[in-house]
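> Need a 3D model of the sequence below.
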Amino acid sequence: MEMSERSLYRPEDTRFEVDVEALITRLRPLLPAEGLITHEQGRRAYECDGLAAYKQLPLLVASPETVDQARAVLRICSESGVPVVARGSGTSLSGGALPHPQGVLLSLAKFDRIKEIDPHRRIARVEPGVRNLAISEAAAPFGLYYAPDPSSQIACSIGGNIAENAGGVHCLKYGLTVHNVLQVTLLTIEGERITLGSLAPESPGYDLLALLTGSEGLLGVIVEVVVQLLPNPLTKQVLMASFPTVETGGHAVAAIIAGGVIPAGLEMMDGPAIQAAEEFIQAGYDTHAAALLICELDGGEAE
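As a prediction, the model looks like this:
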């Protein structure tokens, strides 16, 4: 369901009439204390994600702590014909976690354990509520890190990263989330547990893992993730160049790629972005430039 469609739903929409009290009666015994939010004040905190221009109050908010609890919620909602929207940290800027007015908002925030860091196979097995940056922090003692680094990595969760196929400044060289996830375990709306992908570089059959990545939770609720880790580069260097026009900065980007150089990160800022960033953080940017190009190179000294 696209965001534009979601925004059409209204609380008075009678196409999805739900017996709320009966649903609460069935869900409450299955969840921990405070695991089912029914009052408006509590539900209001889940009315939107980072795209605050679109808001919708969910019918109920369920916050399970175990896979069995999440499975039970999904089964009851499926039997009752109640829509379910899964939510991670809610940092998305695309409305990916916008609730359904006659549905249950399923929060995976309590699924926040790092189950395994395997430095030999260079993998991390984590729950969907684990923060993106926390994976790299846990892998750091082994000289490893997780490459995709969206700007919200200090807060965004890996389950949401998969739902949105998040990228980041390093996606130019190391790819998006879809290129760094090996295996995902998810629950269907009926509560069935399915595992897609494998710990090997390739798995047989259709690439359903790629289909799942970026689907905004429409195909299942993620309950476990295995991501690949990369060794820390031997060295890093960051260059910053000023340009008199945005066009010349763009030509520089094309020339770098055409020259066979794939930077770890390559980002450009135009004049208004430079001014805003400098006023906020005083980074020492050239405020007279029409464009700045920030280029990060990593690898061995020869590279």
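
> all contacts plus neighbour counts: C-alpha atoms, from now on.
Will do.

> all helices for this protein, in order.
Counting by DSSP state H, the chain has these helices, from start to end: 3-6, 20-27, 40-44, 67-80, 132-139, 158-164, 171-174, 208-212, 246-258, 271-281.

> counting contacts, what elements does the second one pack onto?
Read it as helix 20-27. Counting contacts by 3 or more CA pairs under 8 Å, 6 or more residues apart in numbering; DSSP states H and E, helix 20-27 packs against helix 67-80.

> For the helix it packs on, buried residues please.
Of the residues in helix 67-80, 67, 69-78 count as buried by neighbour count, 16 or more other CA atoms under 10 Å.

> before we move on, what about stretch 96-105?
Buried residues in stretch 96-105, counted by 16+ other CA under 10 Å: 96-105.

> hmm, who's touching that stretch?
For stretch 96-105, contacts defined as CA atoms under 8 Å, 6 or more residues apart in numbering pick out 3, 6, 9-11, 16-18, 46-49, 54-62, 77, 82-88, 90, 164, 216.

> For the comparison step, fold the sequence that follows:
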Amino acid sequence: MLDAEVLHAFSSAVGAANVVSDPVRLRSYECDGLTGFKQVPSLVLLPLDTASVAAAVTVCHRYGIPFVARGAGTGLSGGALPVADGVVISLQRLREVVEVDPVDRIAVVQPGVTNLDITKATAQYGLYYAPDPSSQQVCTIGGNVAENSGGAHCLKYGFTTNHVLSMTVVLPDGEVVTLGGDTGEQLGPDLRGVFIGSEGTLGIACDITVRLLTVPETVRTLLADFPSVTAAGEVVSDIIAAGIVPAAVEMMDNLAIEAAEKAVGAGYTLTTPAALVVELDGPAAECGNQFEQVKAICDRHGCTRLHIAKDAGERAKIWQGRKAAFAAVGRISPDYIVQDGVVPRTRLAEVLGRIEAMGNAAGLRVANVFHAGDGNLHPLVLFDADAGESERAENLSKDITELCVELGGSLSGEHGIGTDKACSMPRMFGEDDLAVMDRVRAGFDADKLSNPGKLLPTPRLCGEKPGRYRPHPLEEAGVIERL
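Now for the predicted structure:
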């Protein structure tokens, strides 16, 4: 519990009306999209601008109080999980598109601006913001910077780091600095690149300058069904081997298709074992030629149905099905865990076969929907907590992630390490690697007050029993309440 002196200091920093201490309201901030990990913070602060963010962080530094920056709370790795004796600094009120420069094709936005709203604000100039996580309607640019978020079109256009030129950053001692520059580069170490993807452990990004792209001349989208996941995976490899770099190549297996169709009725084939969404964009002549090559590759691998979107409406419907898949899985399973790992494209068929075998051994279903073009998997482990399946699901989810590393990939492609995968980091990195990362972090935050317990493994974190929160029997009986 924070004392009166500290409460007064926070009230002075952000305004008394912007300090949340009510226990009921605090429960709204106890987790992010990974709901299995929960912790109610001591306070939530709602700053209105960069100056008040800096003032709040300065108070934390002065009194040694840990803090966690939070955007929309859509993260899936527990990256915004609060600290029991700390505060959450919510950026939800910093929602201004500060500037759009159509000549230099840049925009300056506050961290609470949603990803999709950047594109909406720049569409009148024929421009858009390329990174597009499936949650782009609700996820915020500040969170995208923290996780180096990707999306369906990052195969061709890259991740958040490829589109952020500079940031005004509040360091963990309250100092305000600028990382990056007009071109995304600056003299000396690439501190902009170090900060992006650091999951809130190096400070808080405020005003963010992003690169905008011109809307492509032509966009062509197809939905192709295949007799097996293996056949669909081979199509992906052959497309890339042909020198074609699509804007997106997405794969869904039968379970994911079933869920998506129940949710939005996008026109997917319920009986197909696997489907690919392939999108090409660019100059009309180039796009048309490559589209014919893609269709031929699909036919060569036994495509059972090829649906080509006739217009923007049909294209949007296809993408609605793909982007609704995560949430839609709730229609076919009472509980599920979304995982995020990467494997080389050439091992897609192998890893999917291994995942299926692992799921069968655990007695659990696994739905797969992912960015096939860059091997970024999103296996969804389906389970029923009320039937006592939670622990099996957690173990299977962890095993799948570490399988990706075994096959030459990584623990995460875009969702981050957060709380969920911190204890798996030694599977991918050696002691020296982790020590260097820790030293870099200490260079920004020697006291480790900024989003502590995330990203890097700690003895305390990894010594505890991992997994979802398990209520005490007295809590289940209604005798006690968890705060």
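
> Would you give the TM-score for this superposition?
With the length set by TM-score structural alignment, normalised by the length of structure 1, the two chains reach a TM-score of 0.92; 286 aligned residues with a CA RMSD of 1.1 Å.

> Now, the contacts of stretch 96-105 of structure 1 that are in strands?
Counting by DSSP state E, those place 60-62, 84-87 in strands.

> From those residues, pick the one nearest Pro32 of structure 1.
Ala62 (9.7 Å; CA to CA).

> Please pull up the equivalent of the closest one in structure 2.
Per TM-score structural alignment, the equivalent position to Ala62 of structure 1 in structure 2 is Leu45.

> picking that back up, and the helices of structure 1 as TSV, adding distance to Pro148 of structure 1?
Below are the helices of structure 1 laid out as TSV (distance: least, CA to CA, whole Å):
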stretch	distance to Pro148 of structure 1
helix 3-6	24
helix 20-27	36
helix 40-44	31
helix 67-80	26
helix 132-139	8
helix 158-164	9
helix 171-174	6
helix 208-212	16
helix 246-258	20
helix 271-281	23
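
> And Asp32 of structure 2, what's its match in structure 1?
Under TM-score structural alignment, Asp32 of structure 2 pairs with Asp49 in structure 1.

> That match and Ala22 of structure 1, how far apart?
Applying CA to CA, to the nearest Å, the value for Asp49 of structure 1 to Ala22 of structure 1 is 28 Å.

> more crowded one of the two?
Asp49 (23 against 10; other CA atoms under 10 Å).

> Now that one. Nearest residue, chain neighbours left out?
Gly90 (4.5 Å; CA to CA, 6 or more residues apart in numbering).

> Tally up the residues packed near the equivalent of the one you found over in structure 2, please.
In structure 2, the residue paired with Gly90 of structure 1 according to TM-score structural alignment is Gly73. When counting by other CA under 10 Å, one arrives at 24 neighbours for Gly73 of structure 2.

> same thing with Ala121 of structure 2?
16.

> do the one 3 residues further on as well
Burial measure for Gln124 of structure 2: 10 neighbouring residues, criterion other CA under 10 Å.

> Give me the distance between it and Val100 of structure 2.
Applying CA to CA to Gln124 of structure 2 and Val100 of structure 2 gives a distance of 11 Å.

> Touching both of those two, which residues are there?
Counting by CA under 8 Å, 6+ apart, nothing touches both Gln124 of structure 2 and Val100.

> Now for the equivalent of Glu202 of structure 1 over in structure 2: which residues touch it?
Aligned by TM-score structural alignment, Glu202 of structure 1 pairs with Glu185 of structure 2. Shown in contact with Glu185 of structure 2 (CA under 8 Å, 6+ apart): 165, 192.

> Show me the strands in the stretch 151-300 of structure 2, by range?
164-170, 176-180, 204-211, 213-214, 218-226, 248-253, 274-282 (DSSP state E, counting those that start in this stretch).

> what does the last one contact?
Strand 274-282 of structure 2 is contacted from outside by 216-229, 232, 245-254, 287, 290-291, 318, using CA under 8 Å, 6+ apart.

> Now, of these, which are buried?
Looks like the contacts of strand 274-282 of structure 2 have 219-229, 232, 245-254, 287, 290-291, 318 buried, using 16+ other CA under 10 Å.

> who are the neighbours in contact with Lys110 of structure 1?
For Lys110 of structure 1, counting by CA under 8 Å, 6+ apart, the contacting residues are 63-65, 129.

> From these, pick the one nearest Glu278 of structure 1.
Gly129 (33.1 Å).

> aligned partner of that closest one in structure 2?
Aligned counterpart of Gly129 of structure 1 in structure 2: Gly112 (TM-score structural alignment).

> give me every residue that touches that match.
71-72, 91-96, 140-142.

> wait, which of these is closest to Gly267 of structure 2?
Thr140 (29.6 Å).

> quick one: Val440 of structure 2 from Phe67 of structure 2, how far?
19 Å.

> Which residue would you name as the spatial centre of structure 1?
Nearest residue to the geometric centre of structure 1 (CA atoms, centre = their mean): Asn161, 1.9 Å.

> What's it aligned with over in structure 2?
Asn161 of structure 1 maps onto Asn144 in structure 2, by TM-score structural alignment.

> what do you get for Pro263 of structure 1?
Using TM-score structural alignment, Pro263 of structure 1 pairs with Pro246 in structure 2.

> I'd say its match and Lys156 touch.
Yes. Between Pro246 of structure 2 and Lys156 there is a contact under CA atoms under 8 Å: 6.3 Å.

> So which of the contacts of Lys110 of structure 1 sit within strands?
Using DSSP E, none of the contacts of Lys110 of structure 1 sit in strands.

> ok now do the closest residue to Pro227 of structure 2 other than its chain neighbours, which residues does it touch?
Nearest in space to Pro227 of structure 2, with sequence neighbours left out and distances taken as CA to CA, 6+ apart, is Pro273 at 5.8 Å. Pro273 of structure 2 makes contact with 225-229, 253-254 under the criterion CA under 8 Å, 6+ apart.
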